[in-house]
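Peer 1: below is the sequence, then the predicted model.
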Amino acid sequence: MTQPAHSVAETTAQRPPGTAAAGPVRFTTSRAFRVGLWLHRWTGLIAAPFFLILCITGTILIFHEEIDEGLGYAAHAEAPAPGTPERPLSEIVAAAKAVAPGRQPLALVFDADHPERVTVSLVEPGARTFDGAKPVVIDRYRGTTIAAPDPRSTPTGIILTLHANWFLGLPGELAGGVVALLVVICLVSGVVIYGPFIRGLAFGLIRRGRGERLRQRDLHNFLGTVTLGWALLVSATGVTLALGDIALKVWQATELQRLAAAHGGQGHDLAAGPGASLDAVRAAAEAAKPGWRTSLMLYPGSAFSTGRHFTVLLLGPEGLQKRLFEIALVDAADARVAEIATLPWYLVVTQLSHPLHFGDYGGLPLKLLWTACAWFTLFITGNGAWLWYARRPRRRTSAEAGRGAGQAA
């Protein structure tokens, strides 16, 4: 990732006195080149150790489903007989509460890839966020519990926490975003530095027999060019994902407050009844957006809903709509849809960044491509740091030789 661009400068130093400098050499003496070189070198060196960890953990996470399946952490449910009706959602919630008595449901999660199961998030009474929530997976057709570990405690879950926030929560997410931003700067400055110098060389040329450093530098430039687009995409989406929690808090403080002010009022006590059934709430939300399906139902009084409404997240039927969602605000008393809200642009960017970052929307071929690019980038990062370090003995030797010559004179 970081490589000292000095081949042209060294050529200039070796040119006999009085020889005119060519155009590309004049570029290396410009302020733009010096700034670009400084940015490329030091952003790369600072980000290198963290980026190595992110590449390794990111490669593992590309195959998290296959790894969970192989290690036995995936939840399984028998396929229902044809025509088997779904159990009422109230029955599913009751089955989940029986697993963790004293807790209250905060949300129901519907898995599009596994429609036979629903995850009920249970929290302590009065809790409004998912901190400390206990997920319970229930068979939608049998109403029975499906054995499944907490996804945060599995090997891939722990690796995801390391990759996403370094086990530090929001500060760790922001630190990861800073690393991703440094990588973006390193990549862009690398293009500025090396672009003019590869015009006279065949693309992909690896010069041999002229020293290991030159060969490694050519490999660095070639692989860096091949993976540039991928590295920019993954790094830029890493920045946006690192800001995801902040974007959600902005939405809570603005759009959610607007919805609460427009449709709020006295909350409905779900425990007191009768109110609308959970199935009625879900059906009303889906009827308001034909073809869209429920992905998440958040109870009234959560940090992401009003005091009297369920917040229902609806996923679209095709294309990008499958990666985005719209928000239905459904009254808990009578299942009336108060409003269908679209996502603000910053949450749209966050939602679209996730599949692009992990490459999990194109099946196995795309996963293999993402993996290959990640490992090429690992090599570029490592050999860039080596190229910088390999110059140091030469500089010390040159300085010592200069001092020796001065003393002899």
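Peer 2: Okay, I see it. Numbers count the residues shown, from 1 in each chain.
Peer 1: all contacts plus neighbour counts: C-alpha atoms, from now on.
Peer 2: OK.
Peer 1: what's the longest helix along the chain packed up against?
Peer 2: Looking across the chain with DSSP state H, the single longest helix is helix 363-408. For helix 363-408, the packing partners by 3 or more C-alpha pairs under 8 Å, 6 or more residues apart in numbering; DSSP states H and E come out as helix 31-62, helix 212-226, helix 228-242.
Peer 1: what are the buried residues along the longest one?
Peer 2: Using 16 or more other C-alpha atoms under 10 Å as the test for burial, helix 31-62 gives 33, 36-45, 47-48, 51-52, 54-62.
Peer 1: quick one, helices of the chain?
Peer 2: 7-14, 23-28, 31-62, 64-71, 89-99, 155-165, 170-194, 212-226, 228-242, 244-251, 257-263, 278-288, 345-358, 363-408.
Peer 1: P80 is nearest to which of these?
Peer 2: helix 89-99 (15.8 Å; C-alpha to C-alpha).
Peer 1: could you check the angle helix 278-288 makes with the closest one?
Peer 2: Going by axes from the mean of the first three to the mean of the last three C-alpha atoms, to 10 degrees, helix 89-99 is angled at 130 degrees with respect to helix 278-288.
Peer 1: below is structure B, check it against A:
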Amino acid sequence: MSTSPATSAVRSKGRFFRANLWLHRWASLVATPFFLVLCITGAILIFHEEIDEALGYVPAVERAGNAAPKPLADIVAAAQKQLPELRPISVFVDIEHPERTVVGMAPLTATKLEEGKPYFYNSYSGEPLGTTDFEKTPTGFILELHANWFAGFFGQLFGGLIALLVLISLISGVVVYAPYVRKLLFGMIRRGRGTRLVQLDLHNFIGAVVLGWALVVTITGVALALGGVALAIWQSTELKEMATKTPVAADATPLVLTALPVTIDQAVTAAQAALPDKRPYFLIWPGTDFSSPRHYMILMSGTQPYDERLFDVALVDAVSGQLADARPLPLYLKAILISEPLHFGDYGGLPLKLLWVASSLLTLFITGNGAWLWWARRRRAVARTATAVTR
């Protein structure tokens, strides 16, 4: 006997629902213990700057009114004088805190940017303000746990897998919750019919409220987990290509990285001539994994709130002072750069941060009560089975 199209559609719809129910349940259960950790650490990291400043890990400097900051070369020279056994490897120009400049100082043989240690200087006087090993601060410890589970690159990928499982749980949860929306008033909590039903209604209601936030955080979490891979691709392709624009002469003598012919200010001038609507944000010396043996690399940021996180890259010859190449970052890196402030609610000041914390705590609740709902259902099923066997 043939099955009618209507019956097939109902069965197909039922299979689709059951498949999503299975996905929602098991993706959530697998991710729950790890996602609880991510919710707690993420809520703390939203205020990592404020925490670091309150604990004294970031020096406080009063702004000098309309005073002009010292040339970057002068601040770098002060760092070299203070730390002659090290060499400058980077300079960070803090857009939100122009009163302080951060110089990365590294061992003379260093070739990796991560080998640099940040030293703070007063942007107006050049006075040293101390240094901080951010990996050893409370927020540094929490960030290491949140970002890579203390397991480096593979921990970062694991975190991305957890974010992907949560994303699957969210999408399948929408499919599972949709039929209930037609039967119940949105936000209705059915009381007087048992704790489990109340918890289920709370799970569905709060899940719907934070759905948009959770989608943003999980999608950006996946993107950030792939950041190391994306960066490696860019280094081996576009950055390598840019560095070939100024060939080194056959008789060129090796650069003395502690006394380059072209100062950092001259390099910035060349970059700004090519990118007049941009400002210097992060500057990297030659001889690192983010530059070349001959070039400064300068990240130039936009001047407006909507593009201050989107960088153009300029490579400037450290011998001639001429621009080798300037181009925007590729779209895949721009997506990752945008993901970080979205992930931590760092786009709209205090109101957005408070919203992010509230959403994190609500998500923490529904993650925990979702696990409880599964356990309560399983316990009831086991109890029913045991009762049937004893009869």
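Peer 2: Happy to help now that I have it. Model, not experiment: these values are computed from the prediction.
Peer 1: any idea what the TM-score comes out to?
Peer 2: Superposed pair, TM-score by TM-score structural alignment, normalised by the length of the second structure: 0.92. Supporting alignment: 382 aligned residues with a C-alpha RMSD of 2.1 Å.
Peer 1: geometric centre of the second structure: which residue is closest?
Peer 2: Nearest residue to the geometric centre of the second structure (C-alpha atoms, centre = their mean): E340, 3.3 Å.
Peer 1: surely it is in contact with T220?
Peer 2: Yes - judged on C-alpha atoms under 8 Å, E340 of the second structure makes contact with T220 at a distance of 7.1 Å.
Peer 1: what about the aligned partner of I51 of the second structure in the first structure, distance to W166 of the first structure?
Peer 2: Here I51 of the second structure is matched to I67 in the first structure, going by TM-score structural alignment. In this view, I67 of the first structure and W166 of the first structure are 21 Å apart by C-alpha to C-alpha, to the nearest Å.
Peer 1: what do you get for L174 of the first structure?
Peer 2: Applying C-alpha to C-alpha to L174 of the first structure and W166 of the first structure gives a distance of 10 Å.
Peer 1: again with Y141 of the first structure
Peer 2: 39 Å.
Peer 1: the more surrounded of those two?
Peer 2: Taking other C-alpha atoms under 10 Å, Y141 of the first structure and W166 do not tie; Y141 has more neighbours (21 against 18).
Peer 1: residues touching the more buried one, list them.
Peer 2: By C-alpha atoms under 8 Å, 6 or more residues apart in numbering, Y141 of the first structure lies in contact with 80, 84-87, 116.
Peer 1: list only buried entries from those residues.
Peer 2: E116.
Peer 1: show me the subset of the contacts of Y141 of the first structure that the second structure keeps too.
Peer 2: Conservation of these in the second structure, assessed by both residues aligned by TM-score structural alignment, their matches' C-alpha atoms under 8 Å: retained contacts are 80, 85-87, 116.
Peer 1: can I get those in JSON lines including distance to G363 of the first structure?
Peer 2: Listed next are those as JSON lines, based on distance: C-alpha to C-alpha, whole Å:
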{"residue": "P80", "distance to G363 of the first structure": "26"}
{"residue": "P85", "distance to G363 of the first structure": "31"}
{"residue": "E86", "distance to G363 of the first structure": "29"}
{"residue": "R87", "distance to G363 of the first structure": "32"}
{"residue": "E116", "distance to G363 of the first structure": "21"}
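Peer 1: and the furthest pair within the residues you listed?
Peer 2: P80 and R87 (11.8 Å).
Peer 1: if we can go back for a sec, tell me which of the contacts of Y141 of the first structure is nearest to P105 of the first structure?
Peer 2: The nearest one, if we look at the contacts of Y141 of the first structure relative to P105 of the first structure and count by C-alpha to C-alpha, is R87, at 17.1 Å.
Peer 1: what lines up with the closest one in the second structure?
Peer 2: So, by TM-score structural alignment, R87 of the first structure is matched to K70.
Peer 1: which residues does that match contact?
Peer 2: Going by C-alpha under 8 Å, 6+ apart, the list of residues near K70 of the second structure reads 123-126.
Peer 1: and the gap between it and Q80 of the second structure?
Peer 2: Counting by C-alpha to C-alpha, the gap from K70 of the second structure to Q80 of the second structure is 16 Å.
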